[in-house]
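Chemist: Pasted the sequence and its predicted model underneath.
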Amino acid sequence: MLRIRGTTYHFRRIVPPTLRTALNRREIWVSLKTGYQNEARKKASLLHARTTELFMQAHSVLAEPDALSRLEGLRVALRDLQSV
């Protein structure tokens, strides 16, 4: 979940196998833009909660008939995680 590259912490989360095709991703990497572990933990916790929510939404969307149109919104939300 929390990785350090050089002096900057990053958030990493594996996309569940059932959602990889729908979300066009195998994992999520987000720079936390900090070298401080406590601050990174707080940001990573927030991102973990957001990605969990997005995964739950994606599972429910896949069960609906108009899934393709709603999945694009979730893909955009995943890209927007970079702005944390």
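Modeler: Alright, I've got the coordinates.
Chemist: drop to CA atoms for contacts and neighbour counts, all remaining ones
Modeler: Fine.
Chemist: Report the buried residues of the helix or strand harbouring residue 46.
Modeler: Using DSSP states H and E, residue 46 sits within helix 37-62. The neighbour-count check on helix 37-62 (16 or more other Cα atoms under 10 Å) flags 40-41, 43-44, 47-48, 51, 54-55, 58-59, 61-62 as buried.
Chemist: and here's the other structure:
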Amino acid sequence: MLYRFGHSSASQARSRRTRRLDESANIVRWPELPSVYSYYGSIGIILNAYFQSRAQAIDAFGKDGWQTLWDAAAHRVYGGARQVIETL
């Protein structure tokens, strides 16, 4: 895992990085993703994880893992079917 210590908020602002994790549950599963999602954001690495559905994410990371990801997400974008709107 990538961990970086001893940096200031000023250095964070200069070095913001965004990483898109498309197909987060299919292509390369990262079991630690829920536990590091918020941490990476705090050091200036913004992770955008994409899933085909909530059920897919729960299957990949478990209900608690999904809830951790959902709660840590600064932005949530939904582009799915209307029938699952009540779960948002």
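Modeler: Yep, it's here. Since the model is a prediction, treat every value here as computed from it, not as a measurement.
Chemist: overall similarity of the pair, as a TM-score.
Modeler: Counting by TM-score structural alignment, normalised by the length of the first structure, the TM-score of this superposition works out to 0.26. Behind it: 38 aligned residues with a Cα RMSD of 3.9 Å.
Chemist: Tell me the helix or strand right after the helix holding residue 46 of the first structure.
Modeler: helix 67-79.
Chemist: Secondary structure of residue 11 of the first structure: a strand, I assume?
Modeler: Yes - judged by DSSP: H, G, I helix; E, B strand; the rest coil, residue 11 of the first structure forms part of a strand.
Chemist: Identify the residues contacting it.
Modeler: 1, 2, 3, 28, 29, 30, 31, 32, 44, 47 (Cα atoms under 8 Å, 6 or more residues apart in numbering).
Chemist: residues in contact with the residue nearest the centre of the first structure?
Modeler: Among the residues of the first structure, the one closest to the centroid is residue 51, at 4.2 Å (Cα atoms, centre = their mean). Contact analysis of residue 51 of the first structure by Cα under 8 Å, 6+ apart lists residue 78.
Chemist: So which elements touch the longest helix anywhere in the second structure?
Modeler: Counting by DSSP state H, the longest helix found in the second structure is helix 54-72. Here helix 54-72 of the second structure touches helix 33-42, going by 3 or more Cα pairs under 8 Å, 6 or more residues apart in numbering; DSSP states H and E.
Chemist: I figured residue 45 of the second structure hits residue 20, correct?
Modeler: No - taking contacts as Cα atoms under 8 Å, residue 45 of the second structure lies outside contact range of residue 20: 10.6 Å.
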